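Asker: Got a predicted model here, sequence first, then my questions.
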Amino acid sequence: MSRNRCDGLLAKVDFPLYTLQTLTNRHVLVAGGGGASNTGVANGFEIFELSHNGTRFVAEEVMRYETGPNVVMTCFVQNVQNKIYLAAGQESHCQLYKVNVKMVDAAEMRRGSFRAENGLVRRRRTISENDNISKMESHNHTTDKRMSFEIRPCDSVQTDFGNDPLQRVVTISHDGKLMATGGFDGKVRVWSFPKMQLLFELQGHTKELDDLDFSPCDSRLVSIAKDGQALVWDTKAKAAPLLSLTCQPPNGTKYLFRRCKFGDVEDRKGEYRMFTIANPLARSGKQKGLVQLWEPVSGQLRKTVVVAESLSALAVRDDGRFVGVGTMFSGSVDIYIAFSLQRVLHVGGAHGMFVTGLQWVGASALTARSEAALLSISVDNRLVVHTLPYPGTVPVWVAILLIIFVLFCTFCLCSYLGI
């Protein structure tokens, strides 16, 4: 049984959103745009700070950075030696940005405001925890300073060399030493990071790449493409894939992988799982999607869950406990328990169009009322949060009433028995 729906609009921007990343434990970055056409729709990034007011999550805009005519279709944020880097796919190139953290006067931050879902304008707060990527997150508690960011472009390298080159996906290893890219030419390219020097190419796919992900220990890299294959590679050197997986649907219909993500195994260091979502090759009608759990060393399929429609987005929480999935047609969002793929939350129609990105909220931003919180974006320009309440939570006032009722019944029983 899924738990009750609990979600809310956090922000709405003025351009379609294609990618969503966590910048710090309390800051998220969304990116997208309208492309190079003269439509008046901007291209770029927007950063929001998340907080909880005791009732619900609130997002406050921190800054905006426009990228001119270059729409941002994919990006990845990584902290390398206490420095934040942002790798963004822009046409055939990967553009590297350095994100500088700075503390500014609260008065400087009051130029903008956040329009909440109820239409009320909420001014920026004048007090904030000084949170950044490392020790600054809990170091400074001032009444006149706020955290802000400065995005500066650095190097740019061409990562796709097809007839119509386009970088479709970029990801960075957990230790921040490797970057992997994929695009229309079907080749997986592994680069040093943050220098972005090409180390080697991995050739195994025959069609354009759709997704890439490093394993938690960075020893493996999984890639999926429109040729229907999921290939697991050794990240140490150029070699043939260690595994070649194809989707195994329960009904015999041909399916293609759409997204792939590794996930940690809870309380068992050195072990991990792999998750994929897949859609049927035939696109006529409302086809059913698949969420699958794999054993990435042997390639054994552990579990498959059939979803009522095609899927578009996938996210696995860092601790490996939950999996988030976004749908293609209804813009819905689901949360599953990772090891069993049991659905515990369904938010139907969370977006007006297909979900383009999902990201888990850091544990430090959660309250005791929520077991998990998942962010989602779409080309409907909206950033939405979905919170998973703890199962079987009883309000304090209900518990008090139950105690009073039990005591009253006990008193009546004792009086009846003459005790």
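Answerer: That came through, no problem. Residues are numbered from 1 along each chain as shown.
Asker: make it CA atoms for all contacts and neighbour counts henceforth
Answerer: OK.
Asker: Show the subsequent helix or strand relative to the one helix or strand Ala373 maps to.
Answerer: Here Ala373, judged by DSSP states H and E, is contained in strand 370-378. Beyond strand 370-378 on the C-terminal side, the first helix or strand identified by DSSP H and E is strand 382-389.
Asker: can you pull the buried residues of whichever helix or strand comes after that next one?
Answerer: Next along the chain after strand 382-389, taking DSSP H and E as the criterion, comes helix 396-417. When neighbours are counted by 16 or more other Cα atoms under 10 Å, no buried residue of helix 396-417 is found.
Asker: got the contact list for the one helix or strand Glu60 maps to?
Answerer: With the criterion set as DSSP H and E, the secondary-structure element containing Glu60 is strand 57-66. Contacts made with strand 57-66 from outside it, assessed by Cα atoms under 8 Å, 6 or more residues apart in numbering, are listed as 8, 10-11, 42-52, 109, 112-114, 124, 148-149, 151, 385.
Asker: Of the residues you listed, which belong to helices?
Answerer: Met109 (DSSP state H).
Asker: ok, structure two:
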Amino acid sequence: MSWRRRKDGLLAKVNFPPYTLQMLTSRHVLVGGGGGSSRTGVANGFEIFELSHDGTQFNAEEVTRYETGPNVVMNSATHNDGKRMWLVAGQESHCQLYNIQAKVVVTENGEIPKKSSFSNKEELRQRRKNEMKEETNTKKESIEDINEESKAKHKKLQLIIKPSDSVQTDFGDVQPVQRVVRISPNGNVMATGGTDGYVRLWQFPQITKMHDLKGHDTEIDDIDFSSTGKEVATVAKDGKLIIWEVTSGLKSKELTWSSSKDEKSIFKRCRFRNKLVQNTNTLQVFTLSNSLPARDKRHKGKTHYGFLQQWDIKLESVEKLVTYKENLSELAISDDGKFVAVGTMSSGTVDMFIAFSLQRVLHVPGAHNMFITNLEFLSTKLDGPAITSNSEAAVISCSIDNKICIHSIPYRYVLPFWLFLIFIVLCICGAFMLCSYMGI
């Protein structure tokens, strides 16, 4: 079977710098960002795109646009339980809760045909048979035209964003800012982190506080829940990776890492991957680390390194490591736990790895003109059917170059075991016949 060549790259372009990506359904992606509170003329808010695949490439169609006034959207998280969709967004020191409602509407170019009006009784007259035949034929043609036109029309899912509660989540002394927000997979807990160094856990969607977790000395960079929702991982600019127990709010593990004795590194991103895929109960955590800028003038101009790490939390050790000759900015893991995606800081490169072995399967240099601000895999477990395509996995990237891009890998094919056995048997038989023919 011959595959068509994949055409990846630019998926959509927005008129504001995008900072966050979230999958709402298996076919809808939400993009958030903006130009800030200053009067730059750049709007702040969200755009929702519906994704599709035409057999050759992915396409995106805008279905919803929502502006947030002077509040730029720097981070967000979504939860879809099949009945309701929630969106939380970091806007300065507050976290804004939105309710997203789905509504089926007819597309703009597909209006419902109106019924023809009946004539008055006074206008009715006796018509000859040939006139009635002509009118009957005309009606048949009109009905056929309407049926063909109706087939071309189709209904669309419209997503309506409605604001709900808002709560202050960061209380920094200088400039309080919520830097990250996450919702647990079961949708019961929300975690926020900001410039004051606290990680706060909230009951969701009521947004009532559960715990104030103080373990970091500086602002929080990233948070992630395990697939069970019992653990939450946090990283900050103090170089610590901390695993917390959600129910008790107690610290379970505190890990640090450096590339060498002479050079320090700090964590940038963290993501859980549950190894139940490999039938074990060990939790894996993937992290991004970057080497610190040189403070000594003698070492200025030295290459800054970035690292992708695969941790075994139980052993408190790095199992596998990938080194980059530049700093890294973003990390994502597919919902089936098979793939890991990384975005770089200076070159705008996107890479995809097999999560089990950290073997690189996709390399897209210069995917964006500037650093990657977020990555998100196409979902296979959210509401609705997944997008049918010739790709085993696809990741969406965004950058402050205002571009939304998609990068995919084709399905990998493995010969069935029975076919492999038949091939071996044929080879043996062929070798035996050749030896018999040659009299060996």
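Answerer: Good, I have the coordinates. Source: prediction; values computed, not measured.
Asker: sorry, back to before: which residue range of structure 2 does the strand holding Ala373 of structure 1 align onto?
Answerer: Residues 391-399 of structure 2 are where strand 370-378 of structure 1 aligns, taking TM-score structural alignment as the criterion.
Asker: now what about that stretch, what contacts it?
Answerer: Applying Cα under 8 Å, 6+ apart, the set of residues contacting stretch 391-399 of structure 2 is 17-21, 334, 339, 341, 350, 368-378, 404-412.
Asker: and that stretch, how far from structure 1 on average?
Answerer: By mean Cα distance after the TM-score superposition for structure 1, the fitted stretch 391-399 of structure 2 averages 0.8 Å away from its aligned residues in structure 1.
Asker: how close does the strand holding Glu60 of structure 1 sit to structure 2?
Answerer: Compared with structure 2 after the fit, strand 57-66 of structure 1 shows a mean deviation of 0.5 Å (mean Cα distance after the TM-score superposition for structure 1).
Asker: what residue lies at the spatial centre of structure 2?
Answerer: To find the centre residue of structure 2, average its C-alpha atoms and take the closest one (Cα atoms, centre = their mean): that gives Glu376, at 2.3 Å.
Asker: Now the terminal residues of stretch 86-99 of structure 2, how far apart.
Answerer: Taking Cα to Cα, to the nearest Å as the measure, stretch 86-99 of structure 2 stretches 5 Å from start to finish.
Asker: returning to what we had before: how about the next helix or strand after the strand holding Glu60 of structure 1: buried residues?
Answerer: Per DSSP H and E, the first helix or strand lying C-terminal to strand 57-66 of structure 1 is strand 74-80. Of the residues in strand 74-80 of structure 1, those with enough neighbours to count as buried (16+ other Cα under 10 Å) are Thr74, Cys75, Phe76, Val77, Gln78, Asn79.
Asker: so which of those residues comes closest to Arg302 of structure 1?
Answerer: Proximity of these to Arg302 of structure 1 was ranked by Cα to Cα; the top entry is Phe76 with 28.9 Å.
Asker: surely that closest one meets Ile172?
Answerer: Yes. Judged on Cα atoms under 8 Å, Phe76 of structure 1 makes contact with Ile172 at a distance of 6.9 Å.
Asker: And for the spatially closest residue to Asn4 of structure 1 that is not a sequence neighbour, the neighbour number?
Answerer: If you skip the residues right next to it in sequence, Asn4 of structure 1 has Leu345 as its closest partner in space, 6.9 Å away by Cα to Cα, 6 or more residues apart in numbering. Counted with other Cα atoms under 10 Å, the burial measure for Leu345 of structure 1 works out to 22 neighbours.
Asker: Show me where structure 2 has its helices.
Answerer: Assignment of helices within structure 2 using DSSP H yields the ranges 129-152, 417-437.
Asker: Tabulate those helices (JSON lines), appending distance to Gln168 of structure 2.
Answerer: Formatted as JSON lines, the helices of structure 2 follow (distance: least, Cα to Cα, whole Å):
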{"stretch": "helix 129-152", "distance to Gln168 of structure 2": "49"}
{"stretch": "helix 417-437", "distance to Gln168 of structure 2": "58"}
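Asker: Quick one, which of these gets closest to His216 of structure 2.
Answerer: Taking Cα to Cα as the measure, those were each checked against His216 of structure 2, and helix 417-437 came out nearest at 51.4 Å.
Asker: that older thread, show me which parts of the match of strand 370-378 of structure 1 are buried, residue by residue.
Answerer: Of the residues in stretch 391-399 of structure 2, those scored as buried under the neighbour-count criterion (16+ other Cα under 10 Å) are Ala393, Ala394, Val395, Ile396, Ser397, Cys398, Ser399.
Asker: One more: stretch 29-49 of structure 1?
Answerer: Along stretch 29-49 of structure 1, these residues count as buried under the neighbour rule (16+ other Cα under 10 Å): 29-35, 42-49.
Asker: Residues in contact with it: which ones?
Answerer: Taking Cα under 8 Å, 6+ apart as the rule, stretch 29-49 of structure 1 contacts 14-23, 26-28, 59-74.
Asker: Next up, the contacts around whatever residue of structure 2 lines up with Glu309 of structure 1.
Answerer: Using TM-score structural alignment as the criterion, the counterpart of Glu309 of structure 1 in structure 2 is Glu326. By Cα under 8 Å, 6+ apart, Glu326 of structure 2 lies in contact with Thr303, His304, Tyr305, Gly306, Thr344, Met345, Ser346.
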